[in-house]
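Enquirer: Give the three-dimensional model of this entry:
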Amino acid sequence: MTGGKYIHVVYFLVCMVIVGICLYRFPLLLRGEQVAFSNVSGFATLYGVGFAIIETFRARAASQEAKAAASEASRKIVKLHQVKDVAKCQMLIQEELQDLEGSKILSMARITKILELYTAEFSDKYEDETSAQRINIAALQSHSVFSGAKPLSIRAANDLRKTLMKMLADLSTAATRKLAEESR
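Expert: Below is the predicted model of the structure:
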């Protein structure tokens, strides 16, 4: 109904044909000024009611289209925020990897944010204790608990580097998947 550009013109013509048929078949409808005026007013009222009904349906269809468009826009915004969070987590992991090359001291604030963003991204897999993402989270948590503010041993730094690289790969895959879904 929203696409019916000429629906009111068609409706008007149909009403005029009906009025013409009624006046042709019942010429008494125009007998006298008062009778003619009341009958013309009645036809105009019926036309107005029909016009209002058509507009109601058109407004309903337009509001449903607007609702669908708003839902789609909202979904896209949520996806973009998720991609932004993935990118932020990737950046934090890369910074942590750079720090591991030098001082081998973990930034607890950064590790906490990595855990928060990574867990949010893979929340569905977090419940499965055998998932690679859950294992990565557990490994990163254990590194952060045992390292504190002291430098990591070479073995611990290498293990942490492997864990962070796995997490980075998971996040890259997730970001690629989200962007591919968005482009469809």
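Enquirer: going forward, measure contacts between C-alpha atoms and count neighbours the same way
Expert: Noted.
Enquirer: Tell me which residues touch the spatially most central residue of the chain, please.
Expert: Geometric centre of the chain, nearest residue: residue 75, 0.7 Å, by Cα atoms, centre = their mean. Contact analysis of residue 75 by Cα atoms under 8 Å, 6 or more residues apart in numbering lists nothing.
Enquirer: So it, which state does it fall into?
Expert: Secondary structure, DSSP: H, G, I helix; E, B strand; the rest coil: residue 75 is helix.
Enquirer: Same question for residue 36.
Expert: Once three-state DSSP is applied, residue 36 turns out helix.
Enquirer: Show me what counts as buried in stretch 75-86.
Expert: Within stretch 75-86, the residues scored as buried using 16 or more other Cα atoms under 10 Å are 79-80, 82-83, 85-86.
Enquirer: now the residues you listed in CSV, with distance to residue 39 and secondary structure?
Expert: Below are the buried residues of stretch 75-86 laid out as CSV (distance: Cα to Cα, whole Å; DSSP: H, G, I helix; E, B strand; the rest coil):
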residue, distance to residue 39, secondary structure
79, 60, helix
80, 61, helix
82, 64, helix
83, 66, helix
85, 68, helix
86, 70, helix
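Enquirer: could you point out which element follows the helix or strand hosting residue 39?
Expert: Using DSSP states H and E, residue 39 falls within helix 33-102. Tracing the chain C-terminally past helix 33-102 and defining elements by DSSP H and E, one meets helix 108-121 next.
Enquirer: Show me what whichever helix or strand comes after that next one is packed up against.
Expert: Helices and strands here follow DSSP H and E; after helix 108-121, the next one along the chain is helix 123-126. With contacts defined as 3 or more Cα pairs under 8 Å, 6 or more residues apart in numbering; DSSP states H and E, the packing partners of helix 123-126 are helix 132-147.
Enquirer: Here is the second sequence; please produce its structure so I can put it next to the first one:
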Amino acid sequence: MRRFFGAHGGEDHSQIQYLTAKCNRLAHDKAALDRELLLAGGRERKLRGELEAAAAGLRLREQINAELRVREEQLVGKIHQQQDLVGRLQQRLLLLAEASSRDGELLRQVGAELLCLQSSEAKLEGLVEELHAEAQRKAATAESLQAELHAEARRRAGLMESLQAEQRRQDHSSSSLIV
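Expert: Okay, here's the model as predicted:
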């Protein structure tokens, strides 16, 4: 009987040593995976923070664009008012010219006002065009940033899923080896 237990005792002991080494290696692998999971969680939180910051930036840009559109509408309204004023001033100029040729000085003053108004109208039109171009540039930038953020979030989600799947496989294989 001693021979039986003696012969199998050595095998059991070497199998126990093998299983112990394997368990130690699996525990080490699990610890490494746990560290990677913690690091991935930190990266995910950082990415979420960056995503939230970018989203806040996009909201701010949208607000700025809305303000620029309101300002553009106001400027267009002012241009129309000034165009109406220019039209009325031109009518007044014609009436004054017909009414009296003696009032040459008055006619020169009205002409100067017209030139000033036309100059300011041209400046306002240029400003409206600049505001419109800026709004379009900001909208294009916002769309580009949003597309980049979505792509990065999808890539990070895929990475997180693959890490979790790898950990589940490791956990499953380590539990089946222990059994």
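Enquirer: Once they're superposed, tell me the TM-score.
Expert: Here the TM-score for the pair of chains, by TM-score structural alignment, normalised by the length of structure 2, is 0.43; 105 aligned residues with a Cα RMSD of 3.8 Å.
Enquirer: Look up how far residue 60 of structure 1 lies from residue 52 of structure 1.
Expert: Distance of residue 52 of structure 1 to residue 60 of structure 1, computed by Cα to Cα, to the nearest Å: 12 Å.
Enquirer: Next, format the buried residues of stretch 75-86 of structure 1 as CSV and append distance to residue 109 of structure 1.
Expert: Output for the buried residues of stretch 75-86 of structure 1, formatted as CSV (distance: Cα to Cα, whole Å):
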residue, distance to residue 109 of structure 1
79, 25
80, 24
82, 21
83, 21
85, 16
86, 17
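Enquirer: Okay, buried residues for the strand or helix carrying residue 160 of structure 1 please.
Expert: Assigned by DSSP H and E, residue 160 of structure 1 belongs to helix 154-183. If you call a residue buried by 16+ other Cα under 10 Å, then helix 154-183 of structure 1 has these buried ones: 157, 160-161, 163-165, 167-168, 170-172, 174-175, 178.
Enquirer: likewise stretch 136-155 of structure 2?
Expert: If you call a residue buried by 16+ other Cα under 10 Å, then stretch 136-155 of structure 2 has these buried ones: 138-139, 142, 145-146, 149, 153.
Enquirer: Contacts for it, please.
Expert: With Cα under 8 Å, 6+ apart as the test, stretch 136-155 of structure 2 has contacts from 47, 51, 54-55, 58, 61-62, 65.
Enquirer: how about CSV for the residues you listed, with neighbour count and secondary structure added?
Expert: What follows is the contacts of stretch 136-155 of structure 2, written out as CSV (neighbours: other Cα atoms under 10 Å; DSSP: H, G, I helix; E, B strand; the rest coil):
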residue, neighbour count, secondary structure
47, 16, helix
51, 17, helix
54, 16, helix
55, 16, helix
58, 19, helix
61, 17, helix
62, 16, helix
65, 20, helix
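Enquirer: thinking again about what came up before, now, which of the buried residues of helix 154-183 of structure 1 sits nearest residue 20 of structure 1?
Expert: residue 178 (61.8 Å; Cα to Cα).
Enquirer: mind checking how far the closest one is from residue 133 of structure 1?
Expert: According to Cα to Cα, residue 178 of structure 1 and residue 133 of structure 1 sit 17 Å apart.
Enquirer: next one: residue 98 of structure 1
Expert: Taking Cα to Cα as the measure, residue 98 of structure 1 falls 22 Å from residue 133 of structure 1.
Enquirer: higher neighbour count, these two?
Expert: Taking other Cα atoms under 10 Å, residue 98 of structure 1 and residue 133 do not tie; residue 133 has more neighbours (25 against 13).
Enquirer: quick one: contacts for that one?
Expert: 122, 125-126, 167, 170 are the contacts of residue 133 of structure 1 under Cα under 8 Å, 6+ apart.
Enquirer: Could you do residue 90 of structure 1 as well?
Expert: Residue 90 of structure 1 neighbours (Cα under 8 Å, 6+ apart): 168, 171-172.
Enquirer: Please repeat the previous calculation with a cut-off of 7 Å.
Expert: 168, 171 (Cα atoms under 7 Å, 6 or more residues apart in numbering).
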